[in-house]
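*Asks:* Sequence and predicted structure below; questions after.
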Amino acid sequence: MNKNRQQSIKTYYNDLAPEYDHDRFANSYGKYIDYQEKKVMHKLMLHRDKETTLDVACGTGRFLRYARYGLDISPNMLEVAQRKYRNRLLFEGNASQMPFEDKKFETIFSFHLVMHLDKETTRQFLEETSRIAKPGATLIFDFPSKYRRQAINYKAENWHASNALSTIEIQAMTTQWLVKSSYGILFFPIHRFPPSTRRYLRRIDTWICRSFLKKYASYIVVILKKKV
């Protein structure tokens, strides 16, 4: 990822940090996505050891309950996260060059990161997570669905959420990780529904996002296993 793009992302989230939680997740649209993502994370992380878990792009700490370690490019986001979780070990850095030793983590997860990267930096992220992951470790992350965007003919205007992919493309980017399963997030175009109806649609949306139609959801959460 070029330095200008990296600096744009850092500045964007530094400026947003004080109001991030409220702006993104206090409204009915944000609560809808938050509900689905938390259901997936609860299922995947319930019995994992947070002492050997890293949250990459931890932001203000929405999922730090599951991880002992956190990494983010934005010092302002980290400051908010540290106030929430004073006993977490948080580091400033980027996803393609992380300040951790080899084979340290059993689980690594990342939400709302890969969507902002380019394809080459996504490959670097997969290589770097492989370096710091133990053999047999699990990697979990999300990205915008390429199939959904093709179906609705959507193209991002800038770096924000521009990196649409498929699970097939993810697997083609790495020889160290194996794609094991996936979930969809946000099948319905919920922004087109009245806010008062959105909570009633969550259950059926969640069901569709676990069906054969999941690749047409807005976002895909993919679960990978590192080769032993």
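*Replies:* On my side now, so go ahead.

*Asks:* rest of the way, CA atoms for contacts and neighbours
*Replies:* Noted.

*Asks:* give the contact list for R88.
*Replies:* With contact set as CA atoms under 8 Å, 6 or more residues apart in numbering, R88 has these partners: L64, A67, R68, Y69, G70, Q82.

*Asks:* can you tell me the distance between the two ends of stretch 204-220?
*Replies:* 17 Å (CA to CA, to the nearest Å).

*Asks:* Could you verify that H42 is part of a helix?
*Replies:* Yes. Assessed with DSSP: H, G, I helix; E, B strand; the rest coil, H42 lies in a helix.

*Asks:* Pull the contacting residues for it.
*Replies:* H42 makes no contacts at all, as judged by CA under 8 Å, 6+ apart.

*Asks:* Roughly how far does it sit from Q36?
*Replies:* Counting by CA to CA, the gap from H42 to Q36 is 10 Å.

*Asks:* before we go on, here's another structure to hold up against the first:
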Amino acid sequence: MDEVVDYYDQLAPTYDDTRFGHTWGQFLDRQEREVLAQWLPDEPGVDRLDLACGTGRTLDLATAGVDASAAMVGRARHRHPDTPIECARADALPYAPESFDAVFSLHFFMHLDPSYIRRVLAECHRVLRPGGLLAFDAPSDLRRRFNDYQPEGWHCATALHPLEVRRLASPLFELVDFRGVMFAPVHRLPETARRVWRPADSAVAQSRLGRWACSHFMFLLQRREP
């Protein structure tokens, strides 16, 4: 985990531009937000934690944020001065039990090995209230097998299948939904064509058949009670 934190400490000054300052990142951001908007409770008084919040890209959807990279947290605090943001590891969250109604995390679980994922899931279960929701993403194991993609090192090394997520989450969580993200490389089309095809790509990605062929999955878990 230390090497992950060191990597993002160094990347923090350029993260927003290099990851989300271009058409691919912007397209991905919009699709992820569409799914989270359907999943996350947004009633008044609902507490939502952005886990591994980075520089704060999605902190507008949360009431609190946490990240293990001090450099990322510094930029997030500057970007969202009114949102409480802590610097802590995901397996040792600085919150009391049952503090949140929902936890969401993007572009984080893909860097973790299964044993660490289990530790993070246990900690999320601790800070969630009964019936609380956990949403996160990961590259599609199916798509990677089709493309014969071989990651190098820890970066984006973990791809998941819904059945694997169900196994990792048991018995703490139940997998209640999953969606596809980025079915086709629409971000590579000219701007005028993207405007036409982006809604179609989102529709296909979230359909029952299309989601299995997307490059990423988004998973929704619900806290199980003892």
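*Replies:* In hand now; what should we look at? Owing to the predicted nature of the structure, the values given are computational and were not obtained by experimental measurement.

*Asks:* before we move on, the earlier item: among the contacts of R88 of structure 1, which one is most surrounded by other residues?
*Replies:* Within the contacts of R88 of structure 1, G70 tops the neighbour count with 28 neighbours, counted by other CA atoms under 10 Å.

*Asks:* In structure 2, what residue corresponds to that one?
*Replies:* Superposed on structure 2 with TM-score structural alignment, G70 of structure 1 falls opposite G65.

*Asks:* which element is its match on?
*Replies:* strand 64-67 (DSSP states H and E).

*Asks:* Now do the contacts for T107 of structure 1.
*Replies:* So T107 of structure 1 contacts R48, T52, T53, L54, A133, A137, T138, L139 (CA under 8 Å, 6+ apart).

*Asks:* hmm, 10 Å instead?
*Replies:* Shown in contact with T107 of structure 1 (CA atoms under 10 Å, 6 or more residues apart in numbering): 45, 48-55, 66-67, 129, 132-134, 136-140, 225.

*Asks:* which of those residues line up with contacts in structure 2?
*Replies:* With both residues aligned by TM-score structural alignment, their matches' CA atoms under 10 Å, the contacts of the contacts of T107 of structure 1 that structure 2 also has are 45, 51-55, 67, 129, 132-134, 136-140, 225.

*Asks:* Filter the residues you listed down to the buried ones and hand me the PyMOL line.
*Replies:* Selection of the buried residues among the kept ones among the contacts of T107 of structure 1 in PyMOL, burial being defined by 16 or more other CA atoms under 10 Å:
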select buried, resi 45+52+53+54+55+67+129+132+133+134+137+138+139+140+225
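
*Asks:* ok, back up a step: so the match of G70 of structure 1 touches M72, yeah?
*Replies:* No. The pair G65 of structure 2 / M72 is not scored as a contact, 11.1 Å apart, by CA atoms under 10 Å.

*Asks:* And the helices in structure 1?
*Replies:* Remark: helices assigned in structure 1 by DSSP state H are 3-16, 20-25, 28-45, 75-84, 119-132, 146-152, 167-172, 198-208.

*Asks:* what does the third one correspond to over in structure 2?
*Replies:* With the alignment judged by TM-score structural alignment, the segment of structure 2 matched to helix 28-45 of structure 1 spans residues 23-40.

*Asks:* how about the matching stretch: buried residues?
*Replies:* Residues of stretch 23-40 of structure 2 classed as buried by neighbour count (16+ other CA under 10 Å): T23, F27, L28, D29, Q31, E32, V35, L36, W39, L40.

*Asks:* Stretch 103-118 of structure 2 now?
*Replies:* Buried, per 16+ other CA under 10 Å, within stretch 103-118 of structure 2: V103, F104, S105, L106, F108, F109, M110, H111, L112, P114, I117, R118.

*Asks:* Just tell me the aligned range of that stretch in structure 1.
*Replies:* Going by TM-score structural alignment: stretch 103-118 of structure 2 matches residues 108-123.

*Asks:* distance of the residue in structure 1 sticking out farthest from the centre from I204 of structure 1?
*Replies:* The outermost residue of structure 1 relative to its centre, with distances by CA atoms, centre = their mean, is S196 at 27.2 Å. According to CA to CA, S196 of structure 1 and I204 of structure 1 sit 16 Å apart.

*Asks:* picking that back up, give me the distance from the match of stretch 103-118 of structure 2 to the chain's centre.
*Replies:* The chain centre lies 8 Å from the centre of stretch 108-123 of structure 1; the measure is CA atoms, centre = their mean, to the nearest Å.

*Asks:* And the longest strand along structure 1 against structure 2, how far off on average?
*Replies:* Ordering each strand of structure 1 by length in residues (DSSP state E) puts strand 133-144 first. Strand 133-144 of structure 1, aligned to structure 2 and superposed, deviates on average by 0.7 Å (mean CA distance after the TM-score superposition for structure 1).

*Asks:* packing partners for that strand?
*Replies:* Judged by 3 or more CA pairs under 10 Å, 6 or more residues apart in numbering; DSSP states H and E, the packing partners of strand 133-144 of structure 1 are helix 28-45, strand 53-56, strand 105-110, helix 119-132, strand 177-185, strand 219-226.

*Asks:* mind putting these in JSON lines, distance to L16 of structure 1 included?
*Replies:* Compiled in JSON lines, those are given as follows (distance: least, CA to CA, whole Å):
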{"stretch": "helix 28-45", "distance to L16 of structure 1": "15"}
{"stretch": "strand 53-56", "distance to L16 of structure 1": "18"}
{"stretch": "strand 105-110", "distance to L16 of structure 1": "19"}
{"stretch": "helix 119-132", "distance to L16 of structure 1": "23"}
{"stretch": "strand 177-185", "distance to L16 of structure 1": "23"}
{"stretch": "strand 219-226", "distance to L16 of structure 1": "22"}
